[in-house]
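# Sequence below, structure please.
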Amino acid sequence: MQREPLLEQLDWFFTSQYWISVYPNTVVLPLAKKGSDHVPCVVHIGTDIPKAKIFRFENYWVDLPGFKECVTQSWERGSAKAYSSAVIADKLKGLRHELKKWHLSLARLKGLIQNCNKVIVILDTLEEERPLYREEFNFRQIVKLHLEDFLLAECNYWKKRCTIRWIKQGEDNTRFFHAMATERYKRNNIAVLHDGDGNEVTDHHAMAALLWAEYKNRMGRSEGISMQFNLHSLIKRVDGLEELTAPFLEKEMDDVVKEMPIDRAPGPDGFNGLFLKKCWHIIKKDFYKLAEDFHNGTIRLQNINGSYITLVPKKQIAIKDS
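Next comes the predicted model:
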């Protein structure tokens, strides 16, 4: 046995776009080497990872009938909270619930595409037997227009999940975005972790508890800060900076929303820039009040100051939270 052996990657796995689409949860795990220099691997087709219940605003919702009415009815329902930050958090929570119910009441996007294709095929087959009546011809044209809208919505759905932004608009390919989103899911998937004793943990809830305990021990408990010096005696006053403490103008906030990117990572509430742009006329008064309270120093940021701890994979196969 060499002291410093030459290591070379000998084992490769190949897959296809069709396999990724049909079996998106396929993972390959290495096993221990016993009698060969090759690493034995086992292929799992499917996992027991539960589906995330995090709300995610879908961009194609804004073009569906009833969306604006659902947002308006939910937002104007009001809130009994005392602080403006709590009011917005409460309204966003209620809006998430209402949008979920509204979306479930609609037909599935995949089913709508299949139904449109079936109708077009039936009318095309009928046209081979006899000329279509004017009503049938117009109906087919309408179905084709609806099909284009549904296909665009499906493309945007998967495009949002693959996070690849260098594809030109004229080269959209829903199947490509589907495959890339699935590849991204598999890279971010953690199949196994090792605890402090070196034992393997594969159960999803057990791994979540392991990570939660690890970060709780690292972060500890927040303590108050005691100032040991006088800032006013160290920092001299600078004149002419009154504009920095001026109240927020409604036009300034409107301009910020107009310039906001429509499809970047949303916050913990699940809403992105497109939602704010399309529904700003409905929700803006509450945000004006939030900015006013923030300027007056009467706001409670605990209601809206939430965040996620995101695990960033540094290795292809992560087994330890380090």
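
# from here on, contacts and neighbour counts on C-alpha atoms
Fine.

# Quick check: the gap between Glu128 and Ile142.
Counting by C-alpha to C-alpha, to the nearest Å, the separation of Glu128 from Ile142 is 20 Å.

# Those two - which one has more neighbours?
Ile142 (12 against 9; other C-alpha atoms under 10 Å).

# residue ranges for the helices of the protein, please.
Per DSSP state H, the chain carries helices over the ranges 17-22, 67-75, 84-105, 109-129, 134-162, 174-188, 204-219, 231-234, 250-259, 273-296.

# Please identify the buried residues of the shortest one?
Within helix 231-234, not a single residue qualifies as buried, counting by 16 or more other C-alpha atoms under 10 Å.

# repeat for the last one
Within helix 273-296, the residues scored as buried using 16+ other C-alpha under 10 Å are 273-277, 279, 283-284, 286-294.

# Does it pack against any helices or strands, and if so which?
helix 67-75, helix 84-105, helix 250-259 (3 or more C-alpha pairs under 8 Å, 6 or more residues apart in numbering; DSSP states H and E).

# could those go into TSV alongside mean neighbour count?
Formatted as TSV, the helices and strands packed on helix 273-296 follow (neighbours: other C-alpha atoms under 10 Å):
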stretch	mean neighbour count
helix 67-75	16
helix 84-105	17
helix 250-259	13
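
# Distance to Ile164 added to the ones you listed, as TSV?
TSV is the format used below for the helices and strands packed on helix 273-296 (distance: least, C-alpha to C-alpha, whole Å):
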stretch	distance to Ile164
helix 67-75	28
helix 84-105	26
helix 250-259	22
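
# Tell me how many other residues surround Leu112.
Using other C-alpha under 10 Å, Leu112 has 16 neighbouring residues.

# ok, it - contacts?
By C-alpha atoms under 8 Å, 6 or more residues apart in numbering, Leu112 lies in contact with Phe150.

# From Tyr288, how far out is it?
40 Å.

# cool, and Ala209?
Here the criterion is C-alpha to C-alpha. By it, Ala209 lies 40 Å from Tyr288.

# what do you get for Ala208?
Ala208 is 39 Å from Tyr288, by C-alpha to C-alpha.

# Relative to Leu64, how far out is the nearest residue to His146 once chain neighbours are set aside?
Nearest non-adjacent residue to His146, counting by C-alpha to C-alpha, 6 or more residues apart in numbering: Cys116, 7.8 Å away. To Leu64, Cys116 is 16 Å away according to C-alpha to C-alpha.

# Of these two, which one has the most company?
Cys116 (19 against 10).

# Now do the same contact list for that one.
So Cys116 contacts Val143, Lys144, His146, Leu147 (C-alpha under 8 Å, 6+ apart).

# out of the helices of the chain, nearest to Lys315?
helix 174-188 (9.4 Å; C-alpha to C-alpha).

# Before we compare anything, build this one as well:
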Amino acid sequence: MWLADKGCGETVEGVWQISYDGVENSKVIRKIENCGKELTNWSRSNFGNIRHELVKKRKELARAEQQAVRSGNSFQVVHLKKEINTLMGREERMWRQRSRFTYITEGDRNTRLFHSRATQRKRRNCIKNIRNQEDKMCTDQEQIAATFVEFYKHLFTSSTPEMNSADLDSIP
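Next up, the predicted model:
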């Protein structure tokens, strides 16, 4: 999420350009520590709490929409909608990154969290029953498979097939 903002790179470059006294190893460690502190401060000032920002911007949008109805000027509404879309994109990236981080830290270990997530995904991806064309419930895996095959055969089959020789002549 941070990398999408150019201020992140500028913050990192600024910290790494500062020279420190001492042994090379200690210089690198100090730069890493200072980089972490500066990025934290930068994040607070530039991003803040995205959820709170979204709530605030949505309230502003509601007020701006009411104002636009009265005045007929919708410039502020368009501007706020763009800001909300940007914030929603940031929030989406944040949650995606958090879920990956959780999986990376917990996924390789034999934990309850890992097994519950895997079981939940299996349940969500499994089709236990389905209604066929005659509106009968199919629960057997072979019946479910046959129902899908029959549905797509019917979907992709023409009800009035015509063979036109002119069509076939144009195919090399």
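
# still on that earlier bit, of the contacts of Cys116 of structure 1, closest to Thr72 of structure 1?
Distances from Thr72 of structure 1 to the contacts of Cys116 of structure 1, taken by C-alpha to C-alpha, are shortest for His146, at 25.6 Å.

# Name the residues that touch stretch 88-98 of structure 2?
Taking C-alpha under 8 Å, 6+ apart as the rule, stretch 88-98 of structure 2 contacts Met1, Ile50, Arg51, Leu54.

# and for that stretch, what span of structure 1 is it aligned with?
Mapping stretch 88-98 of structure 2 onto structure 1 (TM-score structural alignment) gives residues 151-161.

# how close does the matching stretch sit to structure 2?
Its aligned residues in structure 2 lie a mean 0.8 Å from stretch 151-161 of structure 1 after superposition (mean C-alpha distance after the TM-score superposition for structure 1).

# got the buried residues for that stretch?
Buried-residue list, stretch 151-161 of structure 1, by 16+ other C-alpha under 10 Å: Leu151, Ala153, Glu154, Cys155, Asn156, Tyr157, Trp158, Lys159, Lys160.

# thinking again about what came up before, next one: the equivalent of the residue nearest to His146 of structure 1 over in structure 2 from Ala64 of structure 2, what distance?
Residue pairing (TM-score structural alignment): Cys116 of structure 1 is matched to Lys57 of structure 2. For Lys57 of structure 2, the distance to Ala64 of structure 2 equals 10 Å [C-alpha to C-alpha].

# What separation do you get for the one residue sitting closest to the centre of structure 2 and Arg117 of structure 2?
When C-alpha atoms, centre = their mean is applied to structure 2, the residue found nearest the centroid is Glu92 (4.7 Å). Distance, Glu92 of structure 2 to Arg117 of structure 2, by C-alpha to C-alpha: 20 Å.

# same question, Glu38 of structure 2
Counting by C-alpha to C-alpha, the gap from Glu38 of structure 2 to Arg117 of structure 2 is 35 Å.

# Equivalent analysis for Thr111 of structure 2, please.
Using C-alpha to C-alpha, Thr111 of structure 2 is found at 10 Å from Arg117 of structure 2.

# and what of Lys6 of structure 2?
Distance from Lys6 of structure 2 to Arg117 of structure 2, by C-alpha to C-alpha: 35 Å.

# Have a look at these two and say which one is more surrounded.
Higher neighbour count among Lys6 of structure 2 and Arg117: Arg117, with 13 against 9, using other C-alpha under 10 Å.

# check contacts around Leu3 of structure 2.
Applying C-alpha under 8 Å, 6+ apart, the residues near Leu3 of structure 2 are Gly9.

# Residue in structure 1 paired with it?
Per TM-score structural alignment, Leu3 of structure 2 is aligned with Val62.

# do Ser116 of structure 2 as well
That one, Ser116 of structure 2, aligns with nothing by TM-score structural alignment.

# name the helices or strands packed onto the helix or strand harbouring Ser116 of structure 2?
Per DSSP states H and E: Ser116 of structure 2 is located in helix 112-125. Secondary-structure packing of helix 112-125 of structure 2 (3+ C-alpha pairs under 8 Å, 6+ apart): helix 75-107.

# Would you check that Cys35 of structure 2 makes contact with Glu13?
No: taking C-alpha atoms under 8 Å as the definition, Cys35 of structure 2 is not a contact partner of Glu13, at 9.1 Å.

# Give me the distance between the residue nearest to the centre of structure 2 and Arg121 of structure 2.
20 Å.

# do the same with Asn46 of structure 2
Using C-alpha to C-alpha, we find Asn46 of structure 2 at a distance of 36 Å from Arg121 of structure 2.

# cool, Glu83 of structure 2 as well?
Taking C-alpha to C-alpha as the measure, Glu83 of structure 2 falls 34 Å from Arg121 of structure 2.

# Which one of the two is surrounded by more residues?
Set side by side, Glu83 of structure 2 and Arg121 show more neighbours around Glu83, with 16 against 11, by other C-alpha under 10 Å.

# picking that back up, okay if I get the buried residues of stretch 151-161 of structure 1 as JSON lines plus distance to Ser79 of structure 1?
Below are the buried residues of stretch 151-161 of structure 1 laid out as JSON lines (distance: C-alpha to C-alpha, whole Å):
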{"residue": "Leu151", "distance to Ser79 of structure 1": "38"}
{"residue": "Ala153", "distance to Ser79 of structure 1": "33"}
{"residue": "Glu154", "distance to Ser79 of structure 1": "35"}
{"residue": "Cys155", "distance to Ser79 of structure 1": "37"}
{"residue": "Asn156", "distance to Ser79 of structure 1": "33"}
{"residue": "Tyr157", "distance to Ser79 of structure 1": "32"}
{"residue": "Trp158", "distance to Ser79 of structure 1": "35"}
{"residue": "Lys159", "distance to Ser79 of structure 1": "35"}
{"residue": "Lys160", "distance to Ser79 of structure 1": "32"}
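
# Taking the residues you listed, tell me the two that lie furthest apart.
It's Leu151 and Lys160 that sit farthest apart of these, by C-alpha to C-alpha, at 14.2 Å.

# Looking at structure 2, name the residue matched to Ser105 of structure 1.
Under the alignment (TM-score structural alignment), Ser105 of structure 1 maps onto Ser45 of structure 2.

# hmm, I was thinking of Glu76 of structure 1
Using TM-score structural alignment, Glu76 of structure 1 pairs with Gln17 in structure 2.
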